[in-house]
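S.K.: Need coordinates for the following:
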Amino acid sequence: MWHQQEIHLPETPRGFHLITNDIARALPCLAECSQGLLHLQLMHTSASLTLNENSDPDVRHDLDAFLRRLVPEGLSYFRHTLEGPDDMPAHVASSLLGTQLCLAVRDGRLALGTWQGIWLGEHREHGGSRRILVTLTGC
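M.R.: Presented below is the predicted three-dimensional model:
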């Protein structure tokens, strides 16, 4: 089985957002796959995808706080500033965390650990809606 589609996510505020259920709901064909791989590719360069703690929202807060301190706005050596002070830090955060995930599928579901969830990292104040290209392969 090969399946590919685009998932559209609404605009979210800056920070990390748990999107595991959004991905699963958009892919009813997951139920037909007993084993396989799901590749997620975020079609943007100022946001990210990551797999992390899905229970305590403090983890999402703390990672956002860490990244804001690691890559603050207003660094004097950034040249790419025409799109606003949050744009270049967003590109750096996106590169650090990445824009792709490859996840196992088992018995018609994402094979995630007990406390794992898929997060969208929104690194801009007003990043807009986001698109994820998903590719499912399996049997």
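
S.K.: From here on, just use CA atoms for contacts and neighbour counts.
M.R.: Noted.

S.K.: ok, so what distance separates the spatially most central residue of the chain from residue 111?
M.R.: Nearest to the geometric centre of the chain sits residue 49, at 2.3 Å (CA atoms, centre = their mean). Using CA to CA, to the nearest Å, we find residue 49 at a distance of 17 Å from residue 111.

S.K.: One more, please, to line up against the first structure:
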Amino acid sequence: MWHQQEIHLPETPRGFHLITNDIARALPCLAECSQGLLHLQLMHTSASLTLNENSDPDVRHDLDAFLRRLVPEGLSYFRHTLEGPDDMPAHVASSLLGTQLCLAIRDGRLALGTWQGIWLGEHREHGGSRRILVTLTGC
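M.R.: Sure thing, here's the model as predicted:
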């Protein structure tokens, strides 16, 4: 089986947002796949995808706080500033965390660890809606 589609996510505030259920809901064909791989590709350069703790919201807060300190706005050596002070730091954070995930499918579901969830990292104050290209392969 091969399946590909785009998932559209509404605009979210800056920070990290659990999107595991959004992904699963958008892919009813997962139920037909006993084993396979799901590739997620975020179609943007100022946001990211990551797999991390899905239970305690403090983890999402702490990761966002760390990234804001690691890549703050207003660094004097940034040249790419025409789109606002949060744009270049967003590109750096996106490159550090990445824009793709490849996840196992087992028994018609995402094969995630007990406390794992898929997060969208929104690194801009007003990043807009986001698109994820998903490709499922399996049997």
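
S.K.: pretty sure residue 119 of structure 2 is touching residue 50, no?
M.R.: Yes: assessed by CA atoms under 8 Å, residue 119 of structure 2 is found in contact with residue 50 at 5.3 Å.

S.K.: What's the local residue count around the closest residue to residue 108 of structure 2 other than its chain neighbours?
M.R.: Of all residues not flanking residue 108 of structure 2 in the chain, residue 31 sits nearest, at 3.9 Å (CA to CA, 6 or more residues apart in numbering). By other CA atoms under 10 Å, the residues close to residue 31 of structure 2 number 14.

S.K.: contacts for the helix or strand harbouring residue 133 of structure 2?
M.R.: Applying DSSP states H and E as the criterion places residue 133 of structure 2 in strand 130-138. Contacts to strand 130-138 of structure 2, defined as CA atoms under 8 Å, 6 or more residues apart in numbering, come from residues 1-11, 33-44.

S.K.: Can you flag the buried ones in these?
M.R.: 7, 33, 35-42 (16 or more other CA atoms under 10 Å).

S.K.: equivalent range in structure 2 for stretch 90-98 of structure 1?
M.R.: Under sequence alignment, stretch 90-98 of structure 1 corresponds to residues 90-98 of structure 2.

S.K.: What residues sit buried inside the matching stretch?
M.R.: Quick answer for stretch 90-98 of structure 2 (16+ other CA under 10 Å): 90-94, 98.

S.K.: Just those residues: which are in strands?
M.R.: Secondary structure from DSSP state E places none of these in strands.

S.K.: Please name every helix or strand in contact with whatever helix or strand residue 62 of structure 1 lives in.
M.R.: Residue 62 of structure 1 belongs to helix 57-70 when assigned by DSSP H and E. Secondary-structure packing of helix 57-70 of structure 1 (3 or more CA pairs under 8 Å, 6 or more residues apart in numbering; DSSP states H and E): strand 15-18.
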